[in-house]
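In: Model the following, please.
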Amino acid sequence: MKNIEISQIATLPTIYGTFKIQAFKDELGKEHLALFSDDLPDAPIVRVHSECLTGDALGSVKCDCGEQLHFALKLIAKEGGMLIYHRQEGRNIGLLNKVNAYALQDKGYNTVEANHQLGFSADERTYEIVEFILKHFNIKRLKLLTNNPKKIESLRDIDIVERLPIQIAPNPYNEQYLKTKKDELGHLL
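Out: Predicted coordinates:
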């Protein structure tokens, strides 16, 4: 990746603990974040968290994203590690299309079918910036906090010493969504 703009490192006190924070602006102008503990262990816990405004900031229970984010931040604050906030909203279809996908889901389509109806693949995300951020921090080995096999496969140059699952209990609003993630996207739930 070329032309990546990198911010200074700042301190970010949160309800989970105090982290360091650094921003990375990619060639497309998307700004991604790394939140990390002071002393990164040799093989830190890393969560690559894909942006979900509705779940992360608005508390939507149609997905498990907000709960996964909070679980990861609590664990990283306790154990040490890094959260990469990957700015690819709605599996990288953008917020407007994500809301359109929600409208299709209201009509009975599942999350994958809704994306297809809008002309997108089930998952449009790419992970080059994630690899760049890990290399920037000289992270060669890690424990990946994920249920998504695509995230595991995307980190070709990194030694994933362990996959740590995130198990979130389903609710009546996201039960079908989680089933689709497992059955059609291969998530390890």
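In: C-alpha only now, for contacts and for neighbours.
Out: Noted.
In: ok, residues contacting the longest strand seen in the chain?
Out: Longest strand in the chain, counting residues (DSSP state E): strand 18-25. With contacts defined as Cα atoms under 8 Å, 6 or more residues apart in numbering, strand 18-25 is touched by 4-13, 31-38, 77, 133.
In: tell me how far that strand is from the chain's mean position?
Out: The gap between where strand 18-25 is centred and where its chain is centred comes out at 15 Å by Cα atoms, centre = their mean, to the nearest Å.
In: Check stretch 160-177 too.
Out: 13 Å.
In: Now that stretch: buried residues?
Out: Neighbour-count burial for stretch 160-177 flags 160, 163, 166, 170, 174, 176-177 (criterion: 16 or more other Cα atoms under 10 Å).
In: you'd agree residue 94 is up against residue 101?
Out: No. In this structure, residue 94 is not within contact of residue 101 by Cα atoms under 8 Å, at 10.4 Å.
In: Pick out whichever of these two has more residues nearby.
Out: A side-by-side neighbour count of residue 94 and residue 101, using other Cα atoms under 10 Å, places residue 101 first with 24 against 15.
In: Please identify the helix or strand for the more buried one.
Out: Assigned by DSSP states H and E, residue 101 belongs to helix 95-106.
In: Give me the neighbour count for residue 8.
Out: Close neighbours of residue 8, defined as other Cα under 10 Å, add up to 8.
In: measure it to residue 23 for me?
Out: Residue 8 sits 8 Å away from residue 23, going by Cα to Cα, to the nearest Å.
In: again, but for residue 113
Out: Here residue 113 is placed at a distance of 33 Å from residue 23 (Cα to Cα).
In: cool, and residue 36?
Out: Residue 36 is 12 Å from residue 23, by Cα to Cα.
In: out of those two, which sits in the more crowded spot?
Out: The neighbour count for residue 36 versus residue 23, taken as other Cα under 10 Å, is higher for residue 36 (25 against 19).
In: Now do the spatially closest residue to that one that is not a sequence neighbour: how many residues are near it, please.
Out: For residue 36, ignoring the flanking residues on the chain, the nearest one in space by Cα to Cα, 6 or more residues apart in numbering is residue 82 at 4.2 Å. Residue 82 has 28 neighbouring residues, counting by other Cα under 10 Å.
In: Now the second one, please; I'll put the structures next to each other:
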Amino acid sequence: MRDIPIPTVRTRVQVPLLFADGYAVTAEAVTFRGLADGAEHLALILGDLSAAATPLVRLHSECLTGDVFGSARCDCGPQLREAVERIAGTGGVLLYLRQEGRGIGLYNKLDAYALQDQGLDTYEANLALGLPEDARDYTAAAQMLAALGIGTLDLLTNNPDKAHQLRSLGVTVRATRPTGVHATPDNLRYLHAKAGHTHHTIALPQLADLAG
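Out: The predicted model follows:
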């Protein structure tokens, strides 16, 4: 990895996961000491990591509103649910990164929601608040992967910036695998902004198609 200190593993513990739709799986939760940003990021090892020729990895940024409360304004909760099952099926790791609101924090994200209700898209709202469109840095993610002994991976993402940043940090991203499209009438405008503005690899329906 590119001249970045490798952190140490702090704790490993088995955690049974149960999702609202009944899907259940056991993950090994791993915490770390020495991450670059000092945040409490978490790795969830799913399936048989040792048997995976190339582990499947997802960098999932924390979304309290979507992951916990089921907000329909984004697709974060469904993406998290999908990623856990897909990774468990092949063997790999989900990195749960404490980067709420693409790195701007929960309160700022809700401020941005208010501006979106006035007509701005998700990126324009951040800029109107004097914040970056996307403040996320994946140095800590690369550190976590190094601590787990993962130098080559398949990345589960629709976001080309994640693969670009990992590669710049010395991680070999063999392939990117897209997540499903979790479009609803409530999040379609948000998803179109991601596809059009930051070139997320998602093919989206029109609102009329969802309504029909």
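In: And for the aligned partner of residue 108 of the first structure in the second structure, the neighbour number?
Out: Under the alignment (TM-score structural alignment), residue 108 of the first structure maps onto residue 119 of the second structure. Burial of residue 119 of the second structure is recorded as 11 neighbouring residues (other Cα under 10 Å).
In: Contact partners for residue 111 of the first structure?
Out: Residues near residue 111 of the first structure by Cα under 8 Å, 6+ apart: 101-102, 105, 122, 177, 180.
In: What is the three-state secondary structure of the most centrally placed residue in the first structure?
Out: A centroid search over the first structure (Cα atoms, centre = their mean) returns residue 49, at 1.7 Å, as the residue closest to the centre. Three-state assignment for residue 49 of the first structure (DSSP: H, G, I helix; E, B strand; the rest coil): strand.
In: so which helix or strand takes in the match of residue 108 of the first structure?
Out: Residue-wise, residue 119 of the second structure maps onto no helix or strand under DSSP H and E.
In: Next one: it from residue 128 of the second structure, what distance?
Out: Residue 119 of the second structure is 12 Å from residue 128 of the second structure, by Cα to Cα.
In: Name the residues contacting each of these two.
Out: Common neighbours of residue 119 of the second structure and residue 128 (Cα under 8 Å, 6+ apart) do not exist.
In: could you point out the longest helix in the second structure?
Out: If you go by DSSP state H, the second structure has its longest helix at helix 76-90.
In: Can you list the helices and strands that that one packs against?
Out: Contacts defined by 3 or more Cα pairs under 8 Å, 6 or more residues apart in numbering; DSSP states H and E place helix 76-90 of the second structure against strand 42-46, strand 56-61, strand 92-97.
In: so the first one corresponds to what in the first structure?
Out: So that's strand 42-46 of the second structure. Using TM-score structural alignment, strand 42-46 of the second structure corresponds to residues 33-37 of the first structure.
In: residues making contact with that stretch?
Out: Stretch 33-37 of the first structure is contacted by residues 18-24, 76-77, 80-86, 133 when judged by Cα under 8 Å, 6+ apart.
In: among those, which ones are buried?
Out: 19, 21-24, 76-77, 80-86, 133.
In: and the gap between the equivalent of residue 95 of the second structure over in the first structure and residue 62 of the first structure?
Out: Alignment note: residue 95 of the second structure maps to residue 84 in the first structure; criterion TM-score structural alignment. From residue 84 of the first structure over to residue 62 of the first structure the distance is 22 Å, taken as Cα to Cα.
In: Repeat that for residue 48 of the first structure.
Out: 20 Å.
In: Please apply the same query to residue 12 of the first structure.
Out: Plainly put, residue 12 of the first structure is 29 Å away from residue 62 of the first structure if you go by Cα to Cα.
In: Comparing these two, which shows the higher neighbour count?
Out: The neighbour count for residue 12 of the first structure versus residue 62, taken as other Cα under 10 Å, is higher for residue 62 (18 against 13).
In: counterpart of the more buried one in the second structure?
Out: Using TM-score structural alignment, the partner of residue 62 of the first structure in the second structure is residue 73.
In: Contact partners for the spatially closest residue to its match that is not a sequence neighbour?
Out: Excluding its sequence neighbours, the residue lying closest to residue 73 of the second structure (Cα to Cα, 6+ apart) is residue 187, at 4.7 Å. Residue 187 of the second structure makes contacts with 72-75, as judged by Cα under 8 Å, 6+ apart.
In: Hmm, residue 133 and residue 126 of the second structure touching each other?
Out: Yes. Between residue 126 of the second structure and residue 133 there is a contact at 5.6 Å, judged by Cα under 8 Å.
In: These two: which has the busier surroundings?
Out: Taking other Cα under 10 Å, residue 126 of the second structure and residue 133 do not tie; residue 126 has more neighbours (25 against 19).
In: Can you verify that one is assigned to a helix?
Out: Yes. Residue state for residue 126 of the second structure (three-state DSSP) corresponds to a helix.
In: give me every residue that touches it.
Out: Residue 126 of the second structure makes contacts with 109, 112, 132-133, as judged by Cα under 8 Å, 6+ apart.
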